[in-house]
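Chemist: fold the following.
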Amino acid sequence: MEQDALWRPGAERIAAARLSSFMAVVNRRWHVGCSDYASLWRWSVAQPEAFWTSVWEECQVIGERGTTVLENGDRMPGARWFPQASVNYAGNLLRRRDDADALVFWGEDKLRRRLSHGDLYAQVSRCAQALKTAGVGQGDRVAAYLPNMPEALIAMLAAASLGAIWSSASPDFGVQGVLDRFGQIEPRVLFCVDAYWYNGKAVDCLARNAEIAAKMPSLTHTVVVSYLADAPDVTGVRNGLRYADFVAPFGVAQIDFAPLPFDHPLFIMFSSGTTGVPKCIVHCHGGALLQHLKEHQLHGDVRADDRIFYFTTCGWMMWNWLVSGLASGATLLLYDGSPFVPGATGRPGAILFDYADAESMTHFGTSAKFIDAIAKAGLKPRESHRLEALRAIFSTGSPLAPESFDYVYRDIKSDLLLASISGGTDILSCFALGSPILPVYRGELQCRGLGMAVNVFDDDGQPIPAGQGGRGELVCTAPFPAMPVGFWNDPDGAKYHAAYFDRFANTWCHGDFVELTASEGVIIHGRSDAVLNPGGVRIGTAEIYRQVEQLPEVLESLVIGQEWEHDVRVVLFVKLREEVSLDEALTGRIRQQIRQNATPRHVPAKVLQVADIPRTKSGKIVELAVRNVVHGRPVKNVEALANPEALELFRDRVELQV
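Modeler: Down below sits the predicted model:
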């Protein structure tokens, strides 16, 4: 039986949705009869050339489309989208030149800046001229080691306007983490920062900048952006100069956006790197632009003058996703620092809701972990903030627990679209998304993305029907424009093929363990490589987290399968509130919670307390790294972790020897 919806859009909201007008245009243009989201999705997958042509037209892509939409559409990889097209990502993002806000920046509660669309264009113009004078051209790499501040966006757009390839990392990465990434792609120019704020403290970056520049011989310019100091001392940085001096010789001039092939490289993104040196994933101008326009306008109902926010660093793909909002005419609300600054109410996490009120935020994006954390901290923005303009909340990074859905509608705002979305760095976008014309069901991602032939396969590569509770691999059975054009330094494509296409022939296998629901929504049960297998029964880790983290004593948890006596046993690690210790009573309650709400197979054989949970820079817990530590295996790239010291809490635990 289908569960009751937590939220349903009203008839007026459905009629006004960008998605509804798009569906009407599709019906007229292609003589079809799509009447709801499900029928539109089926048409978009069955007729990809017509669908993506409509996205190009209705989202008003600036560029020459050509007559051919798709070549080699039966090949994955190998398909080519819009092979005759010329387009420039930056030109599409800088389409507005008026005095309305293009971006607003908050650096915690310390700094505030604001740029109009005209201001942004002018600053990109000067930076692009500086890069060109520095010898940067098509195909050259430009890297950034920057906070989520205006200069990161300006430098990216400047590089993209020239046809250079952009890559970024946040300044909380250590030196080796940066070298593991940028060292592979050999950038010509590096943008970095003098310092930044985090949790009220200034963090100096000049020594790390100097060490990185000294170890990257490809750099001809190391450009230091001022954040805390008006004129930072760059004398110790090889080929160093201040950003202000870099752009000083240049006035504002018209930007000549390089007309580039649809598949010309735009971004080099990096895998998490917890199993080795990060993979360098190359995404293209046309694919990123077209996919993000679709996701923003059709799935998120973003339109001109909306004000969109995502809590992200420049080291997470959600930064790239966020900044594409300029192509829809929206204002970007940038934030850098800790999301748990108390703000005006004095409660951890309130500053982001202060930001929402102050800037009339329409779309609030964050991680599932942030929502869980503020719920446990007792924050109730519905009581402390107005949130009058807020229409949508986006959540990603890990599965959003059903209880977090309850929290959002009970304690944040009852009338909004809560879109739990999922995809990844691999596709710079999403496989599962929200929809402004669909209801929201507890614990479910609303829908499969338009134009994405998403399905669930069993171990034999057979589709698992929706609504029957079957769980399997999330796959995509047809090409889509945001597929990577390849990996860097992978000339024969072998690494790229092995990453996604070895499991099922001619099919993208994403590595998520999922099911399709009766409403054709998606439930994510965890990563496939972290699936537990006690007694041969496959259990998604998210199924255990959803139960354990309902207990008020538990702040966070991590579960692995430990090899034991020719089988696998479930081991659960819990991080508890400061005043709480794990005793037999709490252990019993944890096990009972899991047994009652999951199955006896889910109940851990061991429950152990830890002081911290290791995670990547983008906040994802690292089950595989912990599993390796528990089994005495090496963790190949601890530089990818935000808190690598936490791994030692799991090493040589005597409780796991019996």
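
Chemist: please count neighbours and contacts with C-alpha atoms only from this point.
Modeler: OK.

Chemist: the longest helix belonging to the chain packs against which elements?
Modeler: If you go by DSSP state H, the chain has its longest helix at helix 117-133. Applying 3 or more C-alpha pairs under 8 Å, 6 or more residues apart in numbering; DSSP states H and E, we find helix 117-133 packed against strand 101-107, helix 150-162, helix 243-247.

Chemist: in the last one, which residues are buried?
Modeler: Read that as helix 243-247. Applying a neighbour-count criterion of 16 or more other C-alpha atoms under 10 Å, one finds 243, 246, 247 buried in helix 243-247.

Chemist: are we agreed that residue 461 is in a helix?
Modeler: No: going by DSSP: H, G, I helix; E, B strand; the rest coil, the assignment for residue 461 is coil, not a helix.

Chemist: let me know which of the helices and strands packed on helix 117-133 is the nearest to residue 639.
Modeler: Proximity of the helices and strands packed on helix 117-133 to residue 639 was assessed by C-alpha to C-alpha; the nearest stretch is helix 150-162, lying at 22.5 Å.

Chemist: run this one through as well so I can compare:
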Amino acid sequence: MAAAEPPPPFAELPFNHPLYILYSSGTTGAPKCIAHGTGGALIQHAKEHRLHGDLGADDVLFYFTTCGWMMWNWLVSGLQTGATLVLYDGNPAYPDASRLFDLIDAEKITHFGTSAKFVQAVEKAGLVPKDSHDLSTLRTLMSTGSPLLHESYDFLYQQVKPDLLVSSISGGTDILSCFALGSPVVPVYRGELQCLGLGLDVAVFNDDGDAVVGEKGELVCRAPFPACPVAFWNDPDEQRFHDAYFDTFENIWAHGDYAEIVAHEGHDGLIIHGRSDAVLNPGGVRIGTAEIYRQVETLEEIREAIVIGQQFQGDVRVVLFVVPAEGVELSDELQKKIRTTIRAGASPRHVPAVILTVPEIPRTVSGKIVELAVRDVVHGREVRNRNALANPDALQHFADRPELAD
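Modeler: Purely as a prediction, here's the structure:
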């Protein structure tokens, strides 16, 4: 009998000893090189898995993610609950859009993590997973990457599983965790992230720096929190770190999301309306881009879209670029349908002045669309985060468009 292997050595290190160095996705500029501390990250993940996620040793956790996205680090921390992790490498829609639902049944997954785009793709593919799959082990479906559409909640409860906990979560690489996420003990409201993160002083500030409820503003955290990054790499005076998060409000973390807190009895929910720096401002009225995407992406004729504000004749006009579904052309009739849908579902202010087609939309390597890069190209400015894009050549489709001449 072979001798037992000795236990691995464990070094005693400080709470803030670096655990991960992560690069932000680069949606708003050159990627930030962020160092996260061991203690803060692991405590935060333990809270999110055990309390917000109700994850335990008998559960099976899956999140579809690449190794370059922070959700991989978040997924690995699930091991501290004793849960089994399922990893997947490959196209989630091969050979068809039901592939990951096959995986749920095969591996008895209890907690399934995905993106809003995947949910939309499943719906547009016409799948009805509740009829084609067992899904008896599935308790929680988590979604992040972009706001989950109101209509996606309907689809998940009607066509996937009626007793599912739909947990839309939001945070990011900057905090390696979430500011708002799910809970097994409060209701799910259509279009909302269920609750704010436990132990985090999250609020929404208006332009005057006052906390508001039921109004749109900047998502902030008003007190120190364990998962705050310990440093930026190669930032000895911490100036870049300060400029990234503390330049908007003094000693207040500004996360860069345009959001709204919704008060409920016993808890607060959250709605994400888009990135703050991508907010549109036609006629001086601030509009979150997610408010437009929510309407456009319900249309079967549109595969995906990106919207920007263009400086035009002393004001800002809304310009919408769409990738039509296969075999669909952007006719006058379809443009009218898009505008009518946006007007009815949002407001006349949200209706784009110009709608144009493009063959593809530029994205970061983690799959996020880059409104600021498109806005820079339209205005003839240099794109600072080109190296962070998975498909930088797609930017050429937005340059020098005669339809956008001032």
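
Chemist: in CSV: the helices and strands packed on helix 117-133 of the first structure, plus distance to residue 623 of the first structure.
Modeler: Conversion of those to CSV gives the following (distance: least, C-alpha to C-alpha, whole Å):
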stretch, distance to residue 623 of the first structure
strand 101-107, 32
helix 150-162, 32
helix 243-247, 40
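
Chemist: need the winner for burial among these.
Modeler: helix 150-162 (a mean of 25; mean count of other C-alpha atoms under 10 Å).

Chemist: what's next to that one, contact-wise?
Modeler: Applying C-alpha atoms under 8 Å, 6 or more residues apart in numbering, the contact partners of helix 150-162 of the first structure are 88-91, 103, 105, 120, 123-125, 127-128, 131-132, 136-138, 142, 144, 146, 165-166, 191, 225, 255-258, 266, 314, 323, 334.

Chemist: cool, stretch 58-66 of the second structure as well?
Modeler: 71-72, 75, 78, 82-89, 92, 107-114, 366.

Chemist: so which of those sit within helices?
Modeler: Judged by DSSP H, these include 71, 72, 75, 107 as members of helices.

Chemist: buried subset of these?
Modeler: Among these, those scoring as buried are 71, 72, 75 (criterion: 16+ other C-alpha under 10 Å).

Chemist: could you pull up the residues touching whatever residue of the second structure lines up with residue 494 of the first structure?
Modeler: Using TM-score structural alignment, the equivalent of residue 494 of the first structure in the second structure is residue 239. Residues counted as contacts of residue 239 of the second structure (C-alpha under 8 Å, 6+ apart): none.

Chemist: tell me where the stretch 251-400 of the second structure has helices.
Modeler: Listed from the start of the chain, the stretch 251-400 of the second structure has helices (DSSP state H, counting those that start in this stretch) covering 289-296, 332-345, 371-378.

Chemist: matching residues in the first structure for the last one?
Modeler: Residues 623-630 of the first structure are where helix 371-378 of the second structure aligns, taking TM-score structural alignment as the criterion.

Chemist: what's the distance between the longest helix of the first structure and the middle of its chain?
Modeler: Averaging C-alpha positions (C-alpha atoms, centre = their mean, to the nearest Å) puts helix 117-133 of the first structure 27 Å from its chain's average.

Chemist: burial of the closest residue to residue 270 of the second structure other than its chain neighbours, as a residue count?
Modeler: Take residue 270 of the second structure and drop its neighbours on the chain: the residue closest to it by C-alpha to C-alpha, 6 or more residues apart in numbering is residue 261, 4.6 Å away. Around residue 261 of the second structure sit 26 other residues, with neighbours defined as other C-alpha atoms under 10 Å.

Chemist: what kind of secondary structure is residue 341 of the first structure in?
Modeler: From three-state DSSP, the assignment for residue 341 of the first structure is coil.

Chemist: residue in the second structure paired with it?
Modeler: With TM-score structural alignment defining the correspondence, residue 341 of the first structure maps onto residue 94 in the second structure.

Chemist: and that match, how many neighbours?
Modeler: Burial measure for residue 94 of the second structure: 10 neighbouring residues, criterion other C-alpha under 10 Å.

Chemist: where's it relative to residue 399 of the second structure, distance?
Modeler: For residue 94 of the second structure, the distance to residue 399 of the second structure under the criterion C-alpha to C-alpha, to the nearest Å works out to 33 Å.

Chemist: next one: residue 73 of the second structure
Modeler: From residue 73 of the second structure to residue 399 of the second structure the distance is 37 Å (C-alpha to C-alpha).

Chemist: higher neighbour count, these two?
Modeler: Neighbours were tallied for residue 73 of the second structure and for residue 399 using other C-alpha under 10 Å; the higher tally belongs to residue 73 (20 against 16).
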